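> give the three-dimensional model of this entry:
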Amino acid sequence: MEIRFKSSECNGGELVKSFNKDFEISFLSEEEYSEFKEGVVGIVREIHVNNIFVLFQDYNNENSENCTLQVVQNHPVFLLQFVMDGEVTFSLNENTSKEFSTSKNMYNLFYIPASRYLYRYLNPKKQVLNIYFTESFLECKMGECFINHSKKYHQAKKENQICSFFNRGLVLNRKLRNIVNEFLNCSFDGLSKQSYLESKLTELILMALSSGDSETVINEIRKEDRENLIRIENYIRTHLKEELNIEKLSLLAGFNTSKFKIVFKQVYGMPVFKYITSLRIEKAIELISKHNYNISQASYEVGYKNPQHFTVAFKKKLGYLPSQLIN
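Reported below is the predicted structural model:
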């Protein structure tokens, strides 16, 4: 199996990757690239573990919003694509008449036949996690029923066309985002790292595809409302230090308070304040564990004016005191 990548932003021309059948490999393979054209800053990471190939793009183009990544593959694959920042569209053979799009804080599963296709990145900032695997891997992890029940997949396979499993894509919720972060920030080395990455990828794939049951609920929500929810979730995530209340968030989302609470829980799986508390505690753990903040400093940075209130919320959620992170 061979996949060729050619980006309009990278120096060095075309990148050719050759793989054994079903991405089989007995060791962990990693590469990182940072050689971009002038005005482009960031990294591209490749991670190859048994049966899975990962391409992570995290960079910013100061000169242009639009860039392209041409991909040629000689074997059909499945692509599970998570877009943390930016917006990505792609189509076969530069034919934009049938274009697939994944927006910020969304993800989707695609079947891609042996073909030439083109990614278009519509924002200067790009943070995209692409996970490639084959049908045999998907059947092994999800069972034959997952793809056998998909009529549009079998039709696309017959016609050599791209197929998206979730029409509008699904929301990248907190649980999935946590798994993505754990995968990307692995601190293990050697064989332990290989085992950890394989387990995290399996967990991420299973969680993401099992969440497909919520597609009907999400599709029933108007596109504008869904986009507003995603925008507000990002606002919450980047303003944890501020006072966040239902009235303020509802107003920013353009909903009345009752609708906001109902629709938020439908999409993100929990009430607004429970979601905010979870984000605050996760951020505080990062500040304490990785950046040597004390408990008072961390609690203040995530929106708690009283460290005791933070300690109570932390203990209630996790079952132990934040001081144990320091110890």
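> from here on, contacts and neighbour counts on C-alpha atoms
Noted.
> so which residues of this protein form helices?
Ranges of helices within the chain are 135-142, 145-148, 151-159, 174-184, 190-210, 215-220, 223-238, 246-253, 257-268, 272-291, 295-301, 307-318, 323-326, based on DSSP state H.
> helices and strands around the second one, which ones?
The criterion is 3 or more C-alpha pairs under 8 Å, 6 or more residues apart in numbering; DSSP states H and E, and there are no helices or strands that helix 145-148 contacts.
> for the first one, same thing?
When contacts are defined as 3+ C-alpha pairs under 8 Å, 6+ apart, helix 135-142 packs onto helix 190-210.
> any idea of the angle the helix it packs on forms with helix 174-184?
Computed by axes from the mean of the first three to the mean of the last three C-alpha atoms, to 10 degrees, the angle separating helix 190-210 from helix 174-184 equals 160 degrees.
> this one as well, want them side by side:
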Amino acid sequence: MTIIDKGLIFLKHINNSNNTLMYNFEIDKSYIQFHFCTKGNSKFLFNEGSYVFPLVSDKSILLFNPNTELPLNLLLTSNSLVLSVLISVTKLHGLFSNEAAQISFLNEDNIGNKFYKDQPIEPMISIVLNQMLNHSIDRSMYKLYIRSKVFELISLYFNKKKELSVEQCPFLNDNNNIKKIKTAKDIIISKMVEPPTLNELAAEVNISLKKLKEGFKQVYGSSVYGFLLDYKMEVSKSLLSSKDYNVNEVALKVGYSTASHFINAFKKKNGITPKKYLMSI
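Purely as a prediction, here's the structure:
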């Protein structure tokens, strides 16, 4: 959980296990909830489980009920990811003070009514979500970065002219292109020990090499191999933290043939060696 500002919270719900997990979080009824499922499947449970709302990959839901508490009870299936933004009505009204009347549940006629909306995740929103997940921002600047991305996310969500923003980048006009880039990302993750060449990857997802490079940068904010390196480093930290593997074993698991290459890459990325990282946890 990241408390960005008073009245503004960012949550990541990640399930990389083989089991279904339950996430619970108390939410005051003055908060508007935005939930985005970027991978896998999830279910929101209400009224002690008597009502279930499914949220699948590439879908979002907005929830607001000023009359009843809506605590977060989220069932997350294996290999699933849901990002949530919680913002108080007061905070949101402050952000859109001049446009509040254009947002249906903020205008005076509806301010006391409940509001539910589910819809596909727009391409531009998908890009922002991926940037929030995959970045190389220094820890000291993380909250500021996430704050800017959350504001961008909310502005895109309520933007009535999303299609104009998309047209600024022709690649994003086609949702199929976004899906191909996401597939390419999944492929390099699944094959991180022996990743394909860029030409092989482009051929596998049926896209040109140029579009692969440009699209990956636009969607994930990094080159293909830059993203893969960041992913390997995150996996290696997770493996080291488990204390089930030594440095040599971790190096092999993330695709390094020699421990020395892994140690150099880890230190360059994290500022400390794997051994010192182990000692710090």
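> quick TM-score on the pair, please.
The TM-score (TM-score structural alignment, normalised by the length of structure 2) is 0.61; 226 aligned residues with a C-alpha RMSD of 4.4 Å.
> one step back: out of the helices of structure 1, which is the most enclosed?
Of all the helices of structure 1, helix 295-301 carries the top mean neighbour count, a mean of 20, counting by mean count of other C-alpha atoms under 10 Å.
> which residue range of structure 2 does that helix align onto?
Under TM-score structural alignment, the counterpart of helix 295-301 of structure 1 in structure 2 spans residues 247-253.
> give me the contact list for the matching stretch.
Stretch 247-253 of structure 2 is contacted by residues 193, 236, 239-240, 257-259, 262, 274-275 when judged by C-alpha atoms under 8 Å, 6 or more residues apart in numbering.
> do that again at 6 Å, thanks
Residues outside stretch 247-253 of structure 2 that contact it (C-alpha atoms under 6 Å, 6 or more residues apart in numbering): 259, 262.
> starting at the chain centroid, how far to it?
Counting by C-alpha atoms, centre = their mean, to the nearest Å, stretch 247-253 of structure 2 is centred 27 Å from the centre of its parent chain.
> and stretch 56-76 of structure 1, by the same measure?
Centroid displacement of stretch 56-76 of structure 1 relative to its chain, using C-alpha atoms, centre = their mean, is 16 Å.
> so how far does it reach from one end to the other?
One end of stretch 56-76 of structure 1 sits 20 Å from the other (C-alpha to C-alpha, to the nearest Å).
> got the buried residues for that stretch?
Neighbour counts using 16 or more other C-alpha atoms under 10 Å place 56-61, 67-73, 76 of stretch 56-76 of structure 1 among the buried residues.
> got TSV for the residues you listed, with distance to residue 87 of structure 1 too?
Below are the buried residues of stretch 56-76 of structure 1 laid out as TSV (distance: C-alpha to C-alpha, whole Å):
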residue	distance to residue 87 of structure 1
56	14
57	12
58	13
59	13
60	13
61	13
67	11
68	12
69	13
70	16
71	17
72	21
73	23
76	24
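> mind listing which of the residues you listed are in strands?
56-61, 67-73 (DSSP state E).
> closest to residue 292 of structure 1 among those?
residue 58 (25.8 Å; C-alpha to C-alpha).
> contacting residues around that closest one?
Residue 58 of structure 1 makes contacts with 42-43, 126-127, as judged by C-alpha under 6 Å, 6+ apart.
> of the residues you listed, which is the most crowded?
In terms of neighbour count, residue 126 stands highest of those at 23 neighbours, by other C-alpha atoms under 10 Å.
> quick one: the closest residue to that one other than its chain neighbours and residue 127 of structure 1, what's the gap?
Leaving aside its chain neighbours, residue 126 of structure 1 sits nearest to residue 86 (4.9 Å; criterion: C-alpha to C-alpha, 6 or more residues apart in numbering). Distance, residue 86 of structure 1 to residue 127 of structure 1, by C-alpha to C-alpha: 7 Å.
> likewise for residue 31 of structure 1?
17 Å.
> what residue in structure 1 is paired with residue 278 of structure 2?
Under the alignment (TM-score structural alignment), residue 278 of structure 2 maps onto residue 326.
> skipping adjacent residues, who's closest to the residue nearest the centre of structure 1 in space?
Geometric centre of structure 1, nearest residue: residue 82, 3.2 Å, by C-alpha atoms, centre = their mean. Nearest non-adjacent residue to residue 82 of structure 1, counting by C-alpha to C-alpha, 6+ apart: residue 107, 4.4 Å away.
> now for the one you found, how many residues are close by?
Burial of residue 107 of structure 1 is recorded as 25 neighbouring residues (other C-alpha under 10 Å).
> just residue 51 of structure 2 next, same as before
By other C-alpha under 10 Å, the residues close to residue 51 of structure 2 number 10.
> residue 22 of structure 2 too?
Neighbours of residue 22 of structure 2 under the rule other C-alpha under 10 Å: 17.
> is it true that it touches residue 75?
Yes: counting by C-alpha atoms under 6 Å, residue 22 of structure 2 does reach residue 75; the two are 4.6 Å apart.
> let me have the ones in strands among the buried residues of stretch 56-76 of structure 1 in JSON lines, extended by distance to residue 210 of structure 1.
Shown next, in JSON lines, are those (distance: C-alpha to C-alpha, whole Å):
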{"residue": "56", "distance to residue 210 of structure 1": "22"}
{"residue": "57", "distance to residue 210 of structure 1": "25"}
{"residue": "58", "distance to residue 210 of structure 1": "26"}
{"residue": "59", "distance to residue 210 of structure 1": "30"}
{"residue": "60", "distance to residue 210 of structure 1": "32"}
{"residue": "61", "distance to residue 210 of structure 1": "34"}
{"residue": "67", "distance to residue 210 of structure 1": "32"}
{"residue": "68", "distance to residue 210 of structure 1": "31"}
{"residue": "69", "distance to residue 210 of structure 1": "29"}
{"residue": "70", "distance to residue 210 of structure 1": "30"}
{"residue": "71", "distance to residue 210 of structure 1": "28"}
{"residue": "72", "distance to residue 210 of structure 1": "29"}
{"residue": "73", "distance to residue 210 of structure 1": "27"}
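> what's the closest of those to residue 194 of structure 1?
For those, the nearest to residue 194 of structure 1 is residue 56 (16.8 Å; C-alpha to C-alpha).
> tell me which residue of structure 2 lines up with the closest one.
Using TM-score structural alignment, residue 56 of structure 1 pairs with nothing in structure 2.
> list the contacts for the closest residue to residue 56 of structure 1 other than its chain neighbours?
Counting by C-alpha to C-alpha, 6+ apart, residue 129 is the residue found nearest to residue 56 of structure 1 once chain neighbours are left out, at 4.6 Å. By C-alpha under 6 Å, 6+ apart, residue 129 of structure 1 lies in contact with 56, 81-82.
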